[in-house]
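1. here's my sequence, what's the structure:
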Amino acid sequence: MPTALVVGASRGLGLALVHELLSRENTTVYATVRSAPPAELAASGAQILTLDLTDDASIEGAAAQVPALDIIVVNGAMGEDEKLQTTSPERLLEYFNTNVVGVHRIMRAFLPALRKGKETQKKVIFVSSAVGSLEIEVNQTLGFRGPYSVSKAALNMLAVQYHNELCHEGKEGFIVIPLDPGWVDTVMGRMSGDSGMPPSHCAKDITDILWRLKPEDSAKFWRWNGETLSW
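-> Got it, this is the predicted structure:
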């Protein structure tokens, strides 16, 4: 009877993940939004939490409402197809504050609840991107690049370091992975065109991976289709 937290659940992939997780037997879901939840989410059966990835107090307040967790999926992020040459330092900091530090805030706040989860394994997914792969991005001219890519590479390292700290001894059953959801038909995905996969399709694939994750899968860079990516 796992309990899951989906961060960034108001639309797109996050909302689809809420529906998919709730469809799995005996699964309780907490879903986060920044403001009033859309009607579809409010009617889903998920327990709604309000938080902002850039606001410590809102995250700590949300975490105080969650006694125990077995799964955390951090989906919320910011992204535009921008170039570093025209990105101000302040703008780059915005990316890091949301896409990296925001995820760190979630982990710090909800880790006590994760440690109290009833399941033997505690599973964490940071929704990343293939553009965070150093090998893939060399000489790349397509897709999101610039500050978004830089922040996703840092997010991947955040996952590795949480793996190092939480999974090294294997006593608490932690599994921490970054995961590339592929090209999904969402607001962000449509910035690259109109051929992304339906969020529901991606959410099912991600949840299937989530359900079969084992300790030896931790700190690998996963794709939605079950393949792994180079760092």
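2. make it CA atoms for all contacts and neighbour counts henceforth
-> Fine.
3. show me what contacts the spatially most central residue of the chain?
-> In the chain, the residue lying closest to the centroid (CA atoms, centre = their mean) is Val74, at 2.7 Å. Shown in contact with Val74 (CA atoms under 8 Å, 6 or more residues apart in numbering): 6-8, 103, 125-127.
4. narrow the residues you listed to those in helices?
-> Val103 (DSSP state H).
5. dump the contacts of Val74 into JSON lines; add distance to Trp222 and neighbour count as well.
-> As requested, the contacts of Val74 are exported to JSON lines (distance: CA to CA, whole Å; neighbours: other CA atoms under 10 Å):
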{"residue": "Val6", "distance to Trp222": "18", "neighbour count": "26"}
{"residue": "Val7", "distance to Trp222": "19", "neighbour count": "29"}
{"residue": "Gly8", "distance to Trp222": "20", "neighbour count": "25"}
{"residue": "Val103", "distance to Trp222": "18", "neighbour count": "26"}
{"residue": "Ile125", "distance to Trp222": "10", "neighbour count": "22"}
{"residue": "Phe126", "distance to Trp222": "10", "neighbour count": "24"}
{"residue": "Val127", "distance to Trp222": "10", "neighbour count": "27"}
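6. let me know the closest of the contacts of Val74 to Ala46.
-> Using CA to CA, Val6 is the member of the contacts of Val74 that lies nearest Ala46, at 9.7 Å.
7. how much space between that closest one and Val33?
-> 9 Å (CA to CA, to the nearest Å).
8. what of Leu93?
-> For Leu93, the distance to Val33 - CA to CA - is 22 Å.
9. Val176 now?
-> 23 Å.
10. okay, these two: which has more neighbours?
-> Val176 (27 against 22; other CA atoms under 10 Å).
11. show me what contacts the more buried one?
-> By CA under 8 Å, 6+ apart, the neighbours of Val176 are 123-126, 159-160, 162-163, 167, 218-219.
12. strands - which of those land there?
-> Using DSSP state E, 123-126 are the members of these that sit in strands.
13. picking that back up, among the contacts of Val176, which pair sits farthest apart?
-> Greatest spatial distance in the contacts of Val176: Phe126 and Cys167, 15.5 Å, computed using CA to CA.
14. are we agreed that Trp222 is in a strand?
-> Yes. Under DSSP: H, G, I helix; E, B strand; the rest coil, Trp222 sits within a strand.
15. that one touches Leu179, doesn't it?
-> Yes. Using CA atoms under 8 Å, Trp222 makes contact with Leu179 at a distance of 4.6 Å.
16. the structure of the following sequence is requested for comparison with the preceding one:
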Amino acid sequence: MIISGRNALVTGANRGLGAALLEELLARGAGTVYAAARDPRGAAHKDPRVVPLLLDVTELATVKAAAERAGDVDILVNNAGVGGAGSLLTADPERARAEMETNFWGPVAVLRAFAPVLARRGGGAAVTVLSALSWAAMPGAGSYSATKAAAWSFTNTARAELRDQGTQVVGVHLGFMDTDMVAHLDVPKIAAPDVARQIVDALESGAEEVLADVPSRGLKEALAGPPKGLEI
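-> Prediction:
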């Protein structure tokens, strides 16, 4: 896909990877870039190509309204996500349900709404930002891992279902990224602009998966081994 002149929508565009993706798409010559967020005021940008847009992935009315407003989208990036619900065995189950609403049902709702838009535009592309924790067994992060594993499964089936309409479906996996979500963790982190660059590279090359760093590549390989190899 040639990015120049293409219109894109990025959820969770007001910070972190979403903000980095805005900059990368603009640098590659994108046309309109819809900066979707729960509070679009936080997605204001000096570049006139950026259009702040209200979109809460857990509120279907805002998802539907966004699809109607942004009916010229060629590239959809499901980036919005939350973390921190903890263990599925010991933590508050209501927090885990809320995490699943955002990280799994959110991308489902957004892609359901925008798949017809992409079809009308000739197919386009849909990106889902996942995690190396889609595959890892990390004590204390069972809820987040489950949401991303479910989103990975959905991404794979969506890829098969949307192939006939010509939509490129990209799943993005990475370990820890230098954003607010993991600012409290003293671990090696990949920079958000680096991940954004790899995502847009994948769009341009026609790739279906991004393994952005060493942890994601190692865990993908470990899937072929015993379950203990997925523990971190």
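17. thinking again about what came up before, pick out the most distant pair among the contacts of Val74 of the first structure.
-> Taking CA to CA as the measure, the contacts of Val74 of the first structure span a maximum distance of 12.8 Å, between Gly8 and Ile125.
18. quick one on the thing from earlier: go through the contacts of Val74 of the first structure and say which is closest to Thr54 of the first structure.
-> Val103 (9.2 Å).
19. can you show me the helices along the second structure?
-> With DSSP H as the criterion, the second structure has helices spanning 16-27, 60-69, 93-100, 106-120, 142-162, 192-205, 214-222.
20. can you lay out those as JSON lines showing distance to His184 of the second structure?
-> Listed next are the helices of the second structure as JSON lines, based on distance: least, CA to CA, whole Å:
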{"stretch": "helix 16-27", "distance to His184 of the second structure": "15"}
{"stretch": "helix 60-69", "distance to His184 of the second structure": "31"}
{"stretch": "helix 93-100", "distance to His184 of the second structure": "19"}
{"stretch": "helix 106-120", "distance to His184 of the second structure": "25"}
{"stretch": "helix 142-162", "distance to His184 of the second structure": "16"}
{"stretch": "helix 192-205", "distance to His184 of the second structure": "16"}
{"stretch": "helix 214-222", "distance to His184 of the second structure": "19"}
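21. among the ones you listed, which is nearest Val33 of the second structure?
-> The nearest among the helices of the second structure, by CA to CA, is helix 16-27 at 7.1 Å.
22. quick one: buried residues of the closest one?
-> Under the neighbour-count criterion of 16 or more other CA atoms under 10 Å, helix 16-27 of the second structure has 16-26 buried.
23. do the same with stretch 193-208 of the second structure
-> Buried residues in stretch 193-208 of the second structure, counted by 16+ other CA under 10 Å: 193-203, 207-208.
24. run through who's touching it.
-> So stretch 193-208 of the second structure is in contact with 1-3, 17, 20-21, 24-25, 125, 168-172, 209-210, 212, going by CA under 8 Å, 6+ apart.
25. tell me the gap between it and the middle of its chain.
-> Stretch 193-208 of the second structure sits 12 Å away from the centroid of its parent chain (CA atoms, centre = their mean, to the nearest Å).
26. likewise stretch 13-28 of the second structure?
-> That offset, for stretch 13-28 of the second structure, works out to 12 Å (CA atoms, centre = their mean).
27. got it, and stretch 197-217 of the second structure?
-> Distance, centroid of stretch 197-217 of the second structure to centroid of chain: 12 Å (CA atoms, centre = their mean).
28. quick revisit: if I line the two up, what does the residue nearest to the centre of the first structure land on in the second structure?
-> Correspondence of Val74 of the first structure to the second structure, assessed by TM-score structural alignment: Asn78.
29. just curious, which of the buried residues of helix 16-27 of the second structure is nearest to Val57 of the second structure?
-> Nearest member of these to Val57 of the second structure, counting by CA to CA, is Gly18, at 14.1 Å.
30. gap between the closest one and Glu204 of the second structure?
-> Distance of Gly18 of the second structure to Glu204 of the second structure, given as CA to CA: 18 Å.
31. thought Thr128 was touching Thr155 of the second structure, still the case?
-> Yes. Thr155 of the second structure is in contact with Thr128 according to CA under 8 Å; the separation is 7.0 Å.
32. where do the contact lists of these two overlap?
-> Taking CA under 8 Å, 6+ apart as the contact criterion, the common neighbours of Thr155 of the second structure and Thr128 are 169-171.
33. take these and keep only those in strands.
-> Using DSSP E, these in strands are 169-171.
34. any chance of these in JSON lines, with distance to Leu60 of the second structure too?
-> As requested, those are exported to JSON lines (distance: CA to CA, whole Å):
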{"residue": "Val169", "distance to Leu60 of the second structure": "22"}
{"residue": "Val170", "distance to Leu60 of the second structure": "23"}
{"residue": "Gly171", "distance to Leu60 of the second structure": "23"}
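35. any idea which of the residues you listed is closest to Gly71 of the second structure?
-> Nearest to Gly71 of the second structure among these is Val169, at 18.6 Å by CA to CA.
36. which position in the first structure pairs with that closest one?
-> Looks like Val169 of the second structure aligns to Val176 there (TM-score structural alignment).
37. and Ile190 of the second structure, how many neighbours does it have?
-> Count around Ile190 of the second structure with other CA under 10 Å applied: 17.
38. which position in the first structure pairs with it?
-> Aligned partner of Ile190 of the second structure by TM-score structural alignment: Met197.
39. just give the closest residue to that match, not the sequence neighbours.
-> Val184 (4.7 Å; CA to CA, 6 or more residues apart in numbering).
40. isn't the one you found right up against Gly193?
-> No. Counting by CA under 8 Å, Val184 of the first structure does not reach Gly193; the two are 9.9 Å apart.
41. no further questions, thank you.
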